[in-house]
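1. Curious how this folds, go ahead:
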Amino acid sequence: MAPMTPKEQDWNERLEREVYQRTLALQDSLKRLEALNSMRAQFVAIMSHELRTPATALIGYADTLKEKWAKLPEKKIQKYLDVISEESSRMVTLMQEIFEISRILEGKLSLQFQTADLIPLIGSAVKEFRLRYADKSFGFKETADSLEAKVDTLYFKSALTHVLLNAVKYTPDKGNILLFVESKGGEAVIRIEDDGPGIPREYREKAFEPFFRSMDNVNRKTPGAGLGLTIARGVIEAFKGRVVVADKLTGKQGCAVVISIPLAGGSS
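-> The predicted model follows:
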C-alpha cells in the first residue's frame, strides 16, 4: 500500500479529530439525556406526591361540607373553608413552580431586560415579607445608595422571593432573617441569612438541584417540592450572575444564600 501524501495525511488527521469531537459531543448528549430522563422520573414521582396531598385535603373537606353543612357549627365550617383556600393556594403555587422550572430547564425564559436599581426592589420584597410573616424578624442593611444592574425586574423579584421563602420555611418562630446588600468587585451582592438548621457543606451545591431539601428530604417534614432555590439560580444565571450557599456572618446556626449580579457598567 502506497504511503499517504502530505495532503491525504492532513485530511486523515482532520477526519480523526472530527470523529473524536463528534464522539465526545454524542457522549455528552447521551449523559444529558440520561440525566434528563432520571430527573423526569423523579419529577413525576415527587409531583404526584406533592399534588396528591392538597388534592386529598380539598376533596375530603369539600365532601364533609357537602354532606354535613346543615349540622356543622359555623366555626367549623369556616375552619374547613380556610383549609380548602390554603390547599388551593398551595396547588396553584406548586403549578407555578412547575411551569417556572420547566422554562428554565428548557432555556425558554422570556426576559425583558432593563437597567434597574436593585435596592428599592429588595426593600419592597422585605416590606411584603414583614407583613406576611409577622412571626419572623426581617433585617435589611444596605451599604450603597444605589445598585443598578441589567435585569428583568419581575424575574429578579421572583428569584429573591424564592430565596426568602426558603429562609422563612426553615426559620423557627421569632427567628431572624437578615439581608445585607453591598457593591463589591463590580457586582451587586445580596446576602440572605436565616436561623434555620443550615445546610452541611457537602450538600450546599446539591441544594440547587430540583427537589433537593438537604437532610429533610428523607422525612419530608417541611412542605414543598424543593424547587425554590433551583428556580432562583436559573433566573440569576440568566442575568449572568451567581447564587451560592455560604457560611453565615452572623450567629452560629443557619444558612446564608448569596446572590451576585454584575452591576450595569461594571462599576464598583
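2. For the rest of this, base every contact and every neighbour count on C-alpha atoms.
-> Will do.
3. contacts for the helix or strand hosting residue 229?
-> According to DSSP states H and E, residue 229 maps onto helix 228-238. Helix 228-238 is contacted from outside by 97, 100-101, 104, 155-156, 158-160, 162-163, 165-166, 207-210, 242-243, 259, 261, using CA atoms under 8 Å, 6 or more residues apart in numbering.
4. Strands of the stretch 101-250 of the chain, residue ranges please.
-> Ranges of strands in the stretch 101-250 of the chain, per DSSP state E, counting those that start in this stretch, are 114-117, 137-142, 148-151, 176-184, 187-193, 242-246.
5. The fourth one - contacts with which helices or strands?
-> Judged by 3 or more CA pairs under 8 Å, 6 or more residues apart in numbering; DSSP states H and E, strand 176-184 is in contact with strand 137-142, strand 187-193.
6. and for comparison, fold this next one:
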Amino acid sequence: MKKLAIGVSTLNDGILNLLNLRDKIPEIFEVIICHQIDNGINYDVNLGSVIYYKCFQKGLSKSRNELLKIASNNDIDYLIISDDDVTFLVDSLNELNDYVQNINTDENIWFRSVDDAMVLRKKYPVKEGVIDWKLFFSVASIELCLNVKAISKNRLFFDESFGLGTDIPSGEEPIFISDCSNNGIKTKYLPINISIHPIESSGSDMYESVDSFSDRLLVFCRMFGKFKGFLLYVVFCGKNFRKVNFSFLILIRKTFFKYRVLNDFI
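-> From the prediction side, this is the model:
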C-alpha cells in the first residue's frame, strides 16, 4: 500500500495555526511540518503525532525541499504540499488516496483548491489528463501531490533561487513541474476539490509591479534556455502589456537589467 503524507511549510508564529492539524487529517496520511524560524524564538509546541522539523534557513522553496527530503527518508510515496493557512476536505483526501493506490506510472497530481466560500480559486481545466507547459504556470504548489520516489530517484528539487523569501518571489512551481516533465515525470490534472485556501498568491501582483512582471523572463529562461525563453517572454509581454500599470519604457529598462543577470539563475 502506498504511503501518503501532507507536508506543511510554516514560518515563525505560523506554527500556532497547526496545533490541531493532526486531528483534522485522516490517519492514513502522515503529517510533516517544516517550521522555518528567523525571529530567534524557541517554540515549544505540542503538535501530536507529526514529523516536526525546525529549519533556520529562509525561502519557501527551501522549505519545500526539506519536506521532500523528510518524506523520502520516511518512505513516503506521495506528498501533498501545503501551507499553514490551508485546510482540507476529508472526503476528498480519502478519494485522492484511493486514486493514488491505483497509479502505476511516474506522475505528479494537480488537484483543485477552493476558497472559504467553497468557490474554485481560479479557472481549472475541464477534463482530467496530463498537462503541458502552457498550464505549468497555472499550478500552485499547494495544489500538488508529488511522486516522492520518482522525484528522489531523479534528484529533483525546487529551485531555491525562486519563490517567496528570495529576490524572485514566484515561479518555483512551473520550474519544478518543467524539471519533472523533462525527467519523465508528468503532471496529471485530477478534478477533485481537496484544499481550502484564500485567493491571494505570490504571483497575484504581477500586473502591478514591473519587477514581478519582468521576473517572468528569468522563469522562462530557467525553463527553456536563453533563446527560447526570451522569445516566449516577448510573446508574453505582447499578450499582457495592456493589463499592467507601468510604462513600456520602465519595462524595457527592467527587462534589460534582468537579461544581464540571467546567468545567475539558469
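7. what's the TM-score for these two chains?
-> The TM-score (TM-score structural alignment, normalised by the length of structure 2) is 0.26; 121 aligned residues with a CA RMSD of 6.3 Å.
8. Return the set of buried residues in stretch 174-194 of structure 2.
-> Of the residues in stretch 174-194 of structure 2, 174-181, 185-191, 193-194 count as buried by neighbour count, 16 or more other CA atoms under 10 Å.
9. Any idea how far apart the tips of it sit?
-> End-to-end distance for stretch 174-194 of structure 2, by CA to CA, to the nearest Å: 20 Å.
10. quick revisit: in PyMOL, how would I select just the buried ones from the contacts of helix 228-238 of structure 1?
-> In PyMOL syntax, the buried subset of those is picked out as below (16+ other CA under 10 Å):
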select buried, resi 97+100+101+104+155+156+158+159+160+162+163+166+207+208+209+210+242+243+259+261
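11. Output the contacting helices and strands for the helix or strand containing residue 237 of structure 2.
-> Element membership for residue 237 of structure 2 (DSSP H and E) is helix 226-240. Applying 3+ CA pairs under 8 Å, 6+ apart, one finds that helix 226-240 of structure 2 contacts helix 210-224.
12. what's the angle from the helix it packs on to helix 226-240?
-> In terms of direction (axes from the mean of the first three to the mean of the last three CA atoms, to 10 degrees), helix 210-224 of structure 2 departs from helix 226-240 by 140 degrees.
13. which of the residues in the helix holding residue 229 of structure 1 are buried?
-> Applying 16+ other CA under 10 Å to helix 228-238 of structure 1 flags 228, 229, 230, 231, 232, 233, 234, 235, 236, 238 as buried.
14. Residue 66 of structure 2 touches residue 34, doesn't it?
-> Yes. The pair residue 66 of structure 2 / residue 34 is scored as a contact, 7.0 Å apart, by CA atoms under 8 Å.
15. just to revisit the earlier point, most neighbours per residue, which of the helices and strands packed on strand 176-184 of structure 1?
-> For these, average neighbour numbers computed from mean count of other CA atoms under 10 Å are highest in strand 187-193, which has a mean of 25.
16. now that strand against strand 242-246, angle please.
-> Going by the same axes, to 10 degrees, strand 187-193 of structure 1 makes 40 degrees with strand 242-246.
17. before we move on, back to that, which ones among the contacts of helix 228-238 of structure 1 map onto helices?
-> When the contacts of helix 228-238 of structure 1 are checked against helices (DSSP state H), the matches are 97, 100-101, 104, 155-156, 158-160, 162-163, 165-166.
18. Nearest to residue 149 of structure 1, out of the residues you listed: which one, please.
-> residue 156 (10.5 Å; CA to CA).
19. roughly how far apart are the closest one and residue 52 of structure 1?
-> Residue 156 of structure 1 is 31 Å from residue 52 of structure 1, by CA to CA.
20. For the stretch 151-266 of structure 2, which segments count as helices?
-> Secondary structure of the stretch 151-266 of structure 2 (DSSP state H, counting those that start in this stretch): helices at 172-182, 210-224, 226-240, 248-260.
21. Can you spell out which helices and strands pack onto the shortest one?
-> Think helix 172-182 of structure 2. Against helix 172-182 of structure 2 (3+ CA pairs under 8 Å, 6+ apart) you get helix 133-136, strand 186-196, helix 210-224.
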